[in-house]
Every structure is written in structure tokens, then in C-alpha cells.
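S.K.: with the sequence up front, the predicted model follows.
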Amino acid sequence: MEHLLEIDQLKTYYFTDCGIVKAVDGVSFSVEKGQCLGIVGESGCGKSQTALSIMGLVSKPQGRIVSGKILYRDKKGHITDLATLSPNGYEYRSIRGKEIAMIFQEPISSLSPVYTIGDQIVEALIEHTTLSKKEATHRAVELLKTVGIPAAEERIHDYPHQLSGGMCQRAMIAMALSCEPRLLIADEPTTALDVTIQLQILRLLKELQERLSMGLMMITHDLGVIAEIADYVIVMYLGKVVEKGPVRKILREPKHPYTQGLLQSRPSGTAGKVRLNPIRGVVPSAIDPPAGCPFSTRCPKVLDKCSAFPPFALWEEGHAAACWLYENFM
């Protein structure tokens, strides 16, 4: 399969007055053409920071990529290490928004309140294409229709506050897809939306991904979203990948105690009163993480040797977990 993006031992740290925050700490994975990669984990596990690192949007001056590679393959097969580029340089800006696009968590706050949604889509098109303003406006209307916004010819003149949360999210998707990216990163795209709209957004993203043959990187804390849309999954905890594999393997045969805990803490959906089984404790501080396995302070199966971070144990079909409970290490 063709790697659109390959992350190799990425480390993104924030240097604060309180200490070094290891937001992303040695993460490796790849995204294939036409594949949906799901990244799942609790808040603070490094999912969004991984996405921001790829997009060159790590907050300065405290945050920076300290090591690792972000290898992007363009249409001609040329590979560029984005981690070596200046985030504000021409080469990065020619990729960001055009070939790699991102949908952010909160559409209302991500869209500018002083410009119409049409103006914001047109601006992206003019920046990255050779379209005239008239042609870009026509294309913007087509995009709004594609993402299911009714009366697109009128809605294009609306400001974000005039649209519902679901409509704003669709407008964000239209903007992200405006230049037909090869890779789309969706960071919690269904947050704060009701269940019906969530399902519509997920189905829309999956349909567009298949139609455009683009890679999709879905970031979420919701395993229900992962089950609905992902092909391959990585599970992150405290800046590290602790399990990875095909979605059916992760959901049916989770190996890492953290992944098992995430699945056990989900509502069962069965009738009657069923007590949830949450993961005990809280995520440790990324400034002073535990030595070895980051989940050791909350793990019900902790061993003495968990004081050292384990290698990945490998099963069939690329299913692997970083846990000392197993012996089939890579």
C-alpha cells in the first residue's frame, strides 16, 4: 500500500516554567491512501498535538518538535519530511490546506465570526488554486451542496453565528475539502453535536473519503466513532502509542489493559441498570510521567517490570500492544 504519511518516533514537547510537557513522546504510525486511521484515547493523551505537529501548528514559542520525522508523499511520489520545514515557509504553506487539510474540534470557534462562510471557503481556494474569485465562489457553492447544506446559494452569504453547530461543521468540512486534499485530519469532528447529526457527519466523511480516495485520520475519544468509520486504529496514552491494529481486532480482542479499560467503560446499550466499569484514577501529569509504562499507575494488572517501557508484542494482521503481559515481542 502507498504511504501518504509516515510518522517516525515523533516527539513534540512544550517547555514551560513548570517543566517539560512531553505532549507527543515517540509516536510512530502511517496513513495509507484510501485508509481511515483512527486515533483514540482520553483527553490529554496527545492525539490533537500529534495532528497539530503534522500541520505545523504547534504553539510557539514553548512548543516544538524536538525529534522524529513526518514524512509526506506527494502526488508525484516525492517524500518531504515536514518536521524539517519552517511552519511559516512557502513549502509548508503550499502543502497545508491544499494537500493535507484539517477539521478542528469546535467549528464555531474555528470559523472567523467577521467573514461569511462563503468568503472563508473562497479565500482558501484563491490561496491554493488558480481560480478567479467568480470561479471560486461557484466552487464554494458546489462544495456546500456536496456536504449537504440546503439552499447553498443563500447560505454562502451567512455568517457562522447564523448556522447551527451541525451546519458549521459541514461548512468546515467543505472548506477542508475545497482543494481536494490527499489527506484529511478530522479532530473530534462530532464533538458537541447531537447523535443524529454525529452519524450524518461520520457517514458524510466516509462517503467523501471513498469517493476521493483520500487518506482520513480520525481523532476521537469515542470508540463508537472508531467502530463506525476506521479501518486501522492506534490507541494513545500520555503521549505514547500503547496498542495498534485493524479496527475489528482492537474492538473484539483488545490486548493492552488500557484499551480493555476503554471498552469496558462504555455504556453497554442493554436494557436495565448496568453499572459502568470506569478506569480508576486519572491521567498522570505529562510533566512528570511515571517511569516505564505510562499506564502503570492505573493498571489493574501491573507487574514489577512495568517500571521499564515494554516493546511491542505482535499478533497476526499487524495487531500489536506495548505490554509486559505478553511474550511475542517484535
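M.R.: The structure has been received and is ready for your questions. Given the structure is predicted, the values throughout are model-derived calculations rather than measurements.
S.K.: going by C-alpha atoms from here, please, whenever you check contacts or count neighbours.
M.R.: Fine.
S.K.: so L125 sits in a helix?
M.R.: Yes: with DSSP: H, G, I helix; E, B strand; the rest coil as the criterion, L125 is part of a helix.
S.K.: and R64, how many neighbours does it have?
M.R.: The tally of other residues near R64 (other C-alpha atoms under 10 Å) stands at 18.
S.K.: whoops, Y14 was the one
M.R.: Neighbours of Y14 under the rule other C-alpha under 10 Å: 22.
S.K.: my read is that it contacts I20, right?
M.R.: Yes: contact status for Y14 versus I20: in contact at 5.7 Å, counting by C-alpha atoms under 8 Å.
S.K.: surely H128 meets S94?
M.R.: Yes: contact criterion C-alpha under 8 Å: H128 and S94 qualify, at 7.1 Å.
S.K.: regarding the chain, what is its longest helix?
M.R.: Assignment by DSSP state H gives helix 195-212 as the longest helix of the chain.
S.K.: isn't A313 up against A322?
M.R.: Yes: counting by C-alpha under 8 Å, A322 is a contact partner of A313 at 6.1 Å.
S.K.: where exactly do the strands run in the stretch 1-150 of the chain?
M.R.: Ranges of strands in the stretch 1-150 of the chain, per DSSP state E, counting those that start in this stretch, are 3-16, 19-32, 36-40, 63-73, 79-81, 100-103.
S.K.: mind putting those in TSV, distance to A140 included?
M.R.: As requested, the strands of the stretch 1-150 of the chain are exported to TSV (distance: least, C-alpha to C-alpha, whole Å):
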stretch	distance to A140
strand 3-16	26
strand 19-32	28
strand 36-40	25
strand 63-73	27
strand 79-81	30
strand 100-103	16
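S.K.: next one for the comparison:
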Amino acid sequence: MDSMYYHIVPPEVSPTAQNTLNFDNYTDPDDLPPKNDSLLFDTFVSLLIEVSTEQLKNVKSNIMNTYDLHRSDVADVKMAFKDIEDKYTDIITTKLKTMLDGKPINITDHFMIDFMDVSNYILEKVLRYHIKNVKGKIESPTKWYRETLKEKILRQQTKIAFNYVENSVCETLQVCRDRYYYSDYLADWLRTLMNVTPRDLKRFFIPITDVLERHKYFIKSNIKFRQTIKYIINADAIVKRDTLDFLDEILTNPDKVLKSVPHGLKPSVTLLRELFSIIDGVYDVNDQNIEQLENITEMLRDWIEGNSFDVHKVLNAIVDNIRVNLQIWPLDIQNKIYYVWSEILVL
């Protein structure tokens, strides 16, 4: 393997990523895992590598086609990503051999999820290495964050790739990451939508005005809010994707996004963060809610796979689920939510 790849991803994964692997799961030779566990792990590794390399191709296509790059930039990206799938595969298989060399392991769902995290870490590092020398428009600053377009692309595309990999492993092998909060589902939906085509992004946003009208007695709005929604609907796909990414960042990296956004957006970050925090604090992830949330998740994933999709049905299902839950929450919580939302509307 080329030494430069050991430089970006050394044989031993970084302490942060390596700590995610539970090496306490090693067992004595007399306690080898059942054969079916070994077969499951082999299937898991094969699927993980297949889906991850598929996503690297998807990332390359997305970068070339969805960020309005100059023709010369697209050519540079195409050249920079040559053989990237092979490099990822070489590194992950080498890491796996090193990790398993003569060491029986208790194959659990937790261990496989930890290994998937290591795989994602390697995928990101390989992606960063291959794009680092691409110049041109990709190095220009962005409007929403104190970062370059290249940094934004890396953030958005790794989110999309990681989410797709995790969902594929979950659906195929039922090896799934636990979801404890409403925001865990919401982040999944946002990242799934970030991965659709510009045409489908517009198709998703257009019905929002109809849904707001249908639920106008529940979702309060004003002229400015409705104008903002119309602006996003009519804007380019980049704006729509950035909007989804902005919401995702508030859910998953609120402190970071608060520091990096322009001053004018900081109140929005603070209030939306408070709103999501209140909802997460009271939302009961019980069997009934899980079923409804998973139905929404499945409809969105089916859309990604090219199946028929009713946007109104999905949006109304999201609103109805929150509305029904809000009605049973304590009155002081309801008042807090209405107050924060009213503050958002007047920004």
C-alpha cells in the first residue's frame, strides 16, 4: 500500500476512532463465537465495503453535478477521485486483518456498529485526502459559514454517505444504531433528503405551503415566514440542500454551528436549538411513535431507491405525529414550545 495512505490513515486508527472499538470483547480461544456469528460478520464486512465504495462513487458524482462547479473544477475532481474506491478497500481490509490477527472476537451488534464507525472514519479520511489538492471555485468562501465550499462539500457528503451506509446495514442485517430521541429520526430524514436530485428536492419543498395552510391552526406563521418558505422553494437546489444541512447542524453540532454562522443567523440557531431540545426532552420514543417515525423513514428511503412517493403524505404524517404528542405534554411544555416558535417567527 502507498506510504501516503499510511500517512493519512495509519495502520492504527486514530485514538478517537479506535476507542469506538470495544477490544474488551476479545474472548479466550475456548469461547469462540458460534459459526453463524462468524458468517454474519463476514456478510456484514462484505456489505459494509460494498455500500461504502458505492457511496464514494455517489460522493464523486454529487460533487461534480450538484455544486455548480466550473468545468475545469469538475475535471479536477474526476481526476482526483481516480481509484478512490480501491484505496478505501485496501485500507479497511488491512485494518481488519490487523485487528483480527490471531484474536478471536465476540461478534455482537455493538462491535459491528463500532467497526462501522471505524470504516466511516477511514472513508472520510480518504475522501479528504483525494479532494485536498482540488483548486478553483471549490476553494471559494460560502455565505452561511466561515468555511470554503470544499469544507462544506466534505461535511455534507460525509453526512450523506454515513447515513446511507448505516441505513443499508440496518435494513439488510438488522444491525442498527439505537435512536433515543426524536431528533435522531429528524437528522436521518434531513440527510436522506440531502441525497436526492435537485428535481426531487424541489418536489419535496413545493407542498410545504399547502401543508402549512392545512395545519394553519396548529403551525402558526406570518408573512415573513411564508415569504422565506417561498424563497427556498424557488431557490436553486444548493440553497435547499444548505437549508437541510443548516437544520442538521443545529441538531448534531449546535455549538460548532453557533460559532461559525454569520451574526445574523445566530438567533435562529439559538432558538431552533432550544425548540429541538424541548421536544427531545419530552418526546416519548415508545412503540406507537417508533412505528409512525419508522413509516416516515421507510417512505423517504423508498424514494431514494426510486419508488413512488407521496410528499404530502410524508409532510402531513410528520406534522400529525408532533401535534398528537404535543397535546399530551404538560401545559408548561406546550407554552414553552409555542413561545419559542413565536420568537422564531419574528426574527
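M.R.: Perfect, I can see it now. Just so we're clear, the structure is a prediction, and the values are computed from it rather than from any experiment.
S.K.: can you pull the TM-score for these?
M.R.: Overlay of the two chains. TM-score (TM-score structural alignment, normalised by the length of the first structure): 0.27; 144 aligned residues with a C-alpha RMSD of 6.3 Å.
S.K.: nearest to P246 of the first structure, out of the strands of the stretch 1-150 of the first structure?
M.R.: Among the strands of the stretch 1-150 of the first structure, the nearest to P246 of the first structure by C-alpha to C-alpha is strand 36-40 (9.3 Å).
S.K.: which strands and helices lie in contact with that closest one?
M.R.: Packing partners of strand 36-40 of the first structure (3 or more C-alpha pairs under 8 Å, 6 or more residues apart in numbering; DSSP states H and E): strand 215-220, helix 223-229, strand 232-237.
S.K.: mind listing residues that contact it?
M.R.: For strand 36-40 of the first structure, contacts defined as C-alpha atoms under 8 Å, 6 or more residues apart in numbering pick out 31, 47, 215-223, 226, 229-236.
S.K.: that strand vs strand 19-32, what angle?
M.R.: 160 degrees (axes from the mean of the first three to the mean of the last three C-alpha atoms, to 10 degrees).
S.K.: how about stretch 64-71 of the first structure, which residues are buried there?
M.R.: Buried positions in stretch 64-71 of the first structure, judged by neighbour count with 16 or more other C-alpha atoms under 10 Å: 64-65, 67-71.
S.K.: residues contacting the residue lying closest to A176 of the first structure once chain neighbours are set aside?
M.R.: Nearest non-adjacent residue to A176 of the first structure, counting by C-alpha to C-alpha, 6 or more residues apart in numbering: A101, 5.4 Å away. Contacts for A101 of the first structure (C-alpha under 8 Å, 6+ apart) come out as 176-177, 181, 183-185.
S.K.: who wins for most neighbours among the residues you listed?
M.R.: L183 (29 neighbours).
S.K.: was I right about that residue contacting L4?
M.R.: Yes: the pair L183 of the first structure / L4 is scored as a contact, 7.3 Å apart, by C-alpha under 8 Å.
S.K.: give me the common contacts of those two.
M.R.: Common contacts of L183 of the first structure and L4 (C-alpha under 8 Å, 6+ apart): G215.
S.K.: report how many residues lie close to K57 of the second structure.
M.R.: Neighbours of K57 of the second structure under the rule other C-alpha under 10 Å: 14.
S.K.: so what secondary structure elements neighbour the host helix or strand of K224 of the second structure?
M.R.: When elements are assigned from DSSP states H and E, K224 of the second structure belongs to helix 223-234. Other helices and strands packing on helix 223-234 of the second structure, by 3+ C-alpha pairs under 8 Å, 6+ apart, are helix 198-205, helix 208-214, helix 237-252.
S.K.: just name the most buried of those helices.
M.R.: helix 237-252 (a mean of 19; mean count of other C-alpha atoms under 10 Å).
S.K.: can you tell me what sits against that helix?
M.R.: By C-alpha under 8 Å, 6+ apart, the list of residues contacting helix 237-252 of the second structure from outside reads 66-67, 156, 183, 187, 190-191, 193-194, 198-199, 201-202, 232-233, 257, 269, 272-273, 276.
S.K.: which parts of the helix or strand following it are buried?
M.R.: Per DSSP H and E, the first helix or strand lying C-terminal to helix 237-252 of the second structure is helix 254-260. Buried residues in helix 254-260 of the second structure, counted by 16+ other C-alpha under 10 Å: 254, 257-258.
S.K.: closest to K336 of the second structure out of these?
M.R.: Of all the buried residues of helix 254-260 of the second structure, K336 of the second structure sits closest to P254, with 19.7 Å by C-alpha to C-alpha.
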